[in-house]
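In: predicted coordinates and the sequence they were generated for:
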Amino acid sequence: MEPFRKPFFVDPLFPFQIIHKTVKLPQFELPDHLHDLYELVYIYQGTGTFFIDKTLYDQKPGDLFIIPGNTIHRSIPDEANPILSTAVFFAPALAGTGTYEDSYSLLQCFDRARKRKSYKLELPDSLRAAIESMLTFIQEENRGRQHHYRAAIRLELGRLLLQVNRHLAEQLTAQSPEQKRGPSWIVETLHEIDAHPERPYSLVSFAEKAAVSEAHFSRAFKQFTGMNVTDYVNAKRIIRAKELLLETDDSVAAVAEKCGFASIPHFHRMFKAFTGSTPTSYRKANQ
């Protein structure tokens, strides 16, 4: 039987979701499933079994499960001692497109989990307290939605991943010389779109530049960002359009042209699809 592909209805400009401190009962758990978003699952209480990529793992308090996108998994909590857990879902691009010193990236733990086919971490008490505190902070920001809450969530998620990666570096002796978040051509493509969202991009041109097939480029791009190329470009264009609408006196038509939209009707459709309002209404509401 084919695994179920779990859908997510998240803001394409902020592909993130948290399900905080929920009790997991076996009768309500999904069967074998997968999804494009990356997932972290932290266990507070209870026991059970986690099936991830053909392997069964015991679940107990203090365990952190690191599940890369499109990895088949299923949670099987004990009925007598159900699991209390927090699950965080996000697109890899949310953690940033750059690397740091020594080719470090925030998604190092996911890369390592996939490469080693080992998806469980047993956290020490000191790290458990830190992770629980950070998850609570993320939940409060996501629920309160104060000004710049998305930036706060992104930063705290990065701090959480940094702590996990440091713990792995201390615990695992075998270190690969480079830890990359993805193929260099994906990173270069994201940088190019971020810098110039107005340009007339296409899947064909991206695939040719990367010297890979269109199908492979499309599959890798969606796994990395959670979006297809067209949606990602449009999302970046709308982000730029929102900035121009609030920071300049340009007409809506001029903003549409500067952001790469070929027609005003298309700009209006895309803007409303991503923001829920028209460009004019957005400008009036936020000035």
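Out: Yep, it's here. Remember, it's a predicted structure, so these values are computed and weren't measured experimentally.
In: C-alpha only now, for contacts and for neighbours.
Out: Noted.
In: show me the contacts for the closest residue to residue 168 other than its chain neighbours.
Out: Of all residues not flanking residue 168 in the chain, residue 109 sits nearest, at 7.5 Å (Cα to Cα, 6 or more residues apart in numbering). Remark: with contacts taken as Cα atoms under 8 Å, 6 or more residues apart in numbering, residue 109 is in contact with 66, 161, 164, 165, 168.
In: okay, now residue 202: neighbour count?
Out: Using other Cα atoms under 10 Å, residue 202 is surrounded by 11 other residues.
In: what's the answer for the one 4 residues further on, then?
Out: Using other Cα under 10 Å, the number of residues around residue 206 comes to 19.
In: quickly note the distance from it to residue 188.
Out: Applying Cα to Cα, to the nearest Å, the value for residue 206 to residue 188 is 10 Å.
In: hmm, back to that, mind listing which of the contacts of residue 109 are in strands?
Out: With DSSP state E as the criterion, strands contain residue 66 from among those.
In: try this one side by side with the last:
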Amino acid sequence: MEPFRKPFYGDPLFPFHIIHRTVKFPQNELPDHLHDFYELVYIHEGSGSFFIDKTLYTKKTGNLFIIPGNTVHHSIPDETNPIISTAVFFAPALADAGTYDDSYSLLQCFDFARKHKHFKFEIPDFLRGTIEDAMEVIHDENLRQQQGYRTAIRLELGKLLLQLNRYLNPQFTNQVLDNKIGPSWIKNALFEIDANPERPYSLASFADIASVSESHFSRVFKQFTGMNLTDYVNAKRIIRAKELLLISDENVSNIAEMCGFTSIPHFHRIFKTLTNTTPSAYRKNR
């Protein structure tokens, strides 16, 4: 039986999801499944088992499970002592975008877990509070959604991953890790799109530059960003359009053209899909 591919819904501009301190019962758990998002699972209370990539792990208070994207897994909570856990899901680009030091990645712990097929970590008492506090802040920001909440979540998630990497690094068996999550051609494509979202991009041209097939480029790109190429480019264009609507006096038609949209109706449709409002209303309300 093929594993179930779990979908994630929500804002495509912010590929993130959290399920905070929920009680897990066996009858409510998914069967074998996988997803593009990276996942952190922290066990607050309870006991049970966790099947991850052909290995069965026991679960207990203080365990942290680090699950890279597209890893088959399913949870088996104990019926008499059910698990209370927090799960954080995110596209890797959310944590790794804007890296300033090429020798380090916040996603180092996921790279280690994938390479060494080691997904369970015992967290000492002194670090449990840090993890629980970070997840509480992330949950609160996601729930309240006040101004800047996405930035707050990214910062808190980054701090959490940094603390985990620093603690887990000695456990990486002193092996030299390739800290660059994802091939360089994916990062090059992301930097290019981020810098110039208005340019006419195509899957064929990116695949040709990377010397890979279009299907391979598309698959890896979606694993890393949580979106296909077209959706990602459109999302970056809308981000640019929102900035221009607020800081310039250009009319909507000119802004659409400056952001790479050749059709005003298309610009309006994409803007409304991603923001739930029209460009003119967005400018007026802000």
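Out: Good, I have the coordinates. All of these numbers come straight from a predicted model, not from anything done at the bench.
In: TM-score for these two?
Out: The TM-score (TM-score structural alignment, normalised by the length of the second structure) is 0.98; 286 aligned residues with a Cα RMSD of 1.0 Å.
In: on that earlier part again, C-terminal to the one helix or strand the residue nearest to residue 168 of the first structure maps to, what's the next element?
Out: Of the helices and strands defined by DSSP states H and E, residue 109 of the first structure is found in helix 108-116. Scanning the chain past helix 108-116 of the first structure towards its C-terminal end, the next helix or strand to appear is strand 120-122 (assignment: DSSP H and E).
In: mean shift between that following strand and the second structure?
Out: Strand 120-122 of the first structure: mean distance to aligned residues in the second structure after superposition is 0.8 Å, counting by mean Cα distance after the TM-score superposition for the first structure.
In: can you name the residues of the second structure that whichever helix or strand comes after that strand overlays?
Out: Sequence-wise, the next helix or strand downstream of strand 120-122 of the first structure (DSSP H and E) is helix 125-144. For helix 125-144 of the first structure, the aligned range in the second structure is residues 125-144, judged by TM-score structural alignment.
In: now do the matching stretch: everything it contacts.
Out: Applying Cα under 8 Å, 6+ apart, the set of residues contacting stretch 125-144 of the second structure from outside is 18, 20, 62, 86, 149, 150, 152, 153, 156, 157, 160.
In: can you rerun that using 7 Å?
Out: Contacts of stretch 125-144 of the second structure with the rest of the structure, by Cα atoms under 7 Å, 6 or more residues apart in numbering, involve 18, 20, 62, 149, 153, 156, 160.
In: of those residues, select the buried ones using a PyMOL command.
Out: Once 16 or more other Cα atoms under 10 Å is used to decide burial, the buried members of these can be selected in PyMOL as follows:
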select buried, resi 18+20+62+149+153+156+160
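In: let's see which of the contacts of stretch 125-144 of the second structure end up in helices.
Out: Assignment to helices by DSSP state H places the following of the contacts of stretch 125-144 of the second structure there: 149, 153, 156, 160.
In: in the first structure, which spans are helices?
Out: Ranges of helices in the first structure, per DSSP H, are 108-116, 125-144, 149-171, 184-195, 203-210, 214-225, 229-247, 252-258, 264-275, 279-286.
In: distance to residue 39 of the first structure added to those, as TSV?
Out: Supplementary listing: the helices of the first structure in TSV, determined by distance: least, Cα to Cα, whole Å:
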stretch	distance to residue 39 of the first structure
helix 108-116	9
helix 125-144	13
helix 149-171	12
helix 184-195	21
helix 203-210	27
helix 214-225	13
helix 229-247	20
helix 252-258	36
helix 264-275	24
helix 279-286	33
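In: ok, which of those helices comes nearest residue 94 of the first structure?
Out: helix 149-171 (6.9 Å; Cα to Cα).
In: just list what the closest one packs against, helices and strands only.
Out: helix 125-144 (3 or more Cα pairs under 7 Å, 6 or more residues apart in numbering; DSSP states H and E).
In: next, the angle from the helix it packs on to helix 149-171.
Out: Interaxial angle of helix 125-144 of the first structure relative to helix 149-171 (axes from the mean of the first three to the mean of the last three Cα atoms, to 10 degrees): 170 degrees.
In: show me which positions of helix 125-144 of the first structure end up buried.
Out: Buried positions in helix 125-144 of the first structure, judged by neighbour count with 16+ other Cα under 10 Å: 127, 128, 131, 132, 134, 135, 137, 138, 139, 141, 142.
In: gap between the third one and residue 51 of the first structure?
Out: Relative to residue 51 of the first structure, residue 131 of the first structure is positioned 23 Å away (criterion: Cα to Cα).
In: what of the first one?
Out: Between residue 127 of the first structure and residue 51 of the first structure the distance is 24 Å, computed by Cα to Cα.
In: can you check the fourth one too?
Out: Using Cα to Cα, we find residue 132 of the first structure at a distance of 23 Å from residue 51 of the first structure.
In: repeat for the second one
Out: As for residue 128 of the first structure, its distance to residue 51 of the first structure is 22 Å (criterion: Cα to Cα).
In: now the angle from the helix holding residue 109 of the first structure to helix 149-171?
Out: In terms of direction (the same axes, to 10 degrees), helix 108-116 of the first structure departs from helix 149-171 by 50 degrees.
In: give me the mean deviation of helix 108-116 of the first structure from the second structure.
Out: When the second structure is superposed, helix 108-116 of the first structure averages 0.7 Å from its matched positions, counting by mean Cα distance after the TM-score superposition for the first structure.
In: chain neighbours aside, what residue packs nearest to residue 104 of the second structure?
Out: residue 179 (5.8 Å).
In: does that neighbour really touch residue 101, like I thought?
Out: No: contact criterion Cα atoms under 7 Å: residue 179 of the second structure and residue 101 do not qualify, at 10.5 Å.
In: quick one, which of these two is more surrounded?
Out: When residue 179 of the second structure is set against residue 101 and neighbours are counted by other Cα under 10 Å, the residue ahead is residue 179, at 17 against 7.
In: show me the contacts for that one.
Out: 103, 104, 105, 108.
In: the nearest residue to residue 75 of the first structure once chain neighbours are set aside: neighbour count?
Out: The spatially closest residue to residue 75 of the first structure, leaving aside those adjacent along the chain, is residue 50, at 4.6 Å (Cα to Cα, 6+ apart). By the other Cα under 10 Å criterion, the neighbourhood of residue 50 of the first structure contains 19 residues.
In: buried stuff in stretch 224-243 of the first structure?
Out: The neighbour-count criterion (16+ other Cα under 10 Å) identifies 224-229, 232-242 as the buried residues of stretch 224-243 of the first structure.
In: one more: stretch 22-33 of the first structure?
Out: Counting neighbours by 16+ other Cα under 10 Å, one finds that the buried residues in stretch 22-33 of the first structure are 24, 25, 32, 33.
In: what does stretch 80-100 of the second structure give?
Out: Buried, per 16+ other Cα under 10 Å, within stretch 80-100 of the second structure: 82-96.
In: cool, stretch 67-83 of the first structure as well?
Out: Of the residues in stretch 67-83 of the first structure, those scored as buried under the neighbour-count criterion (16+ other Cα under 10 Å) are 67-78, 82-83.
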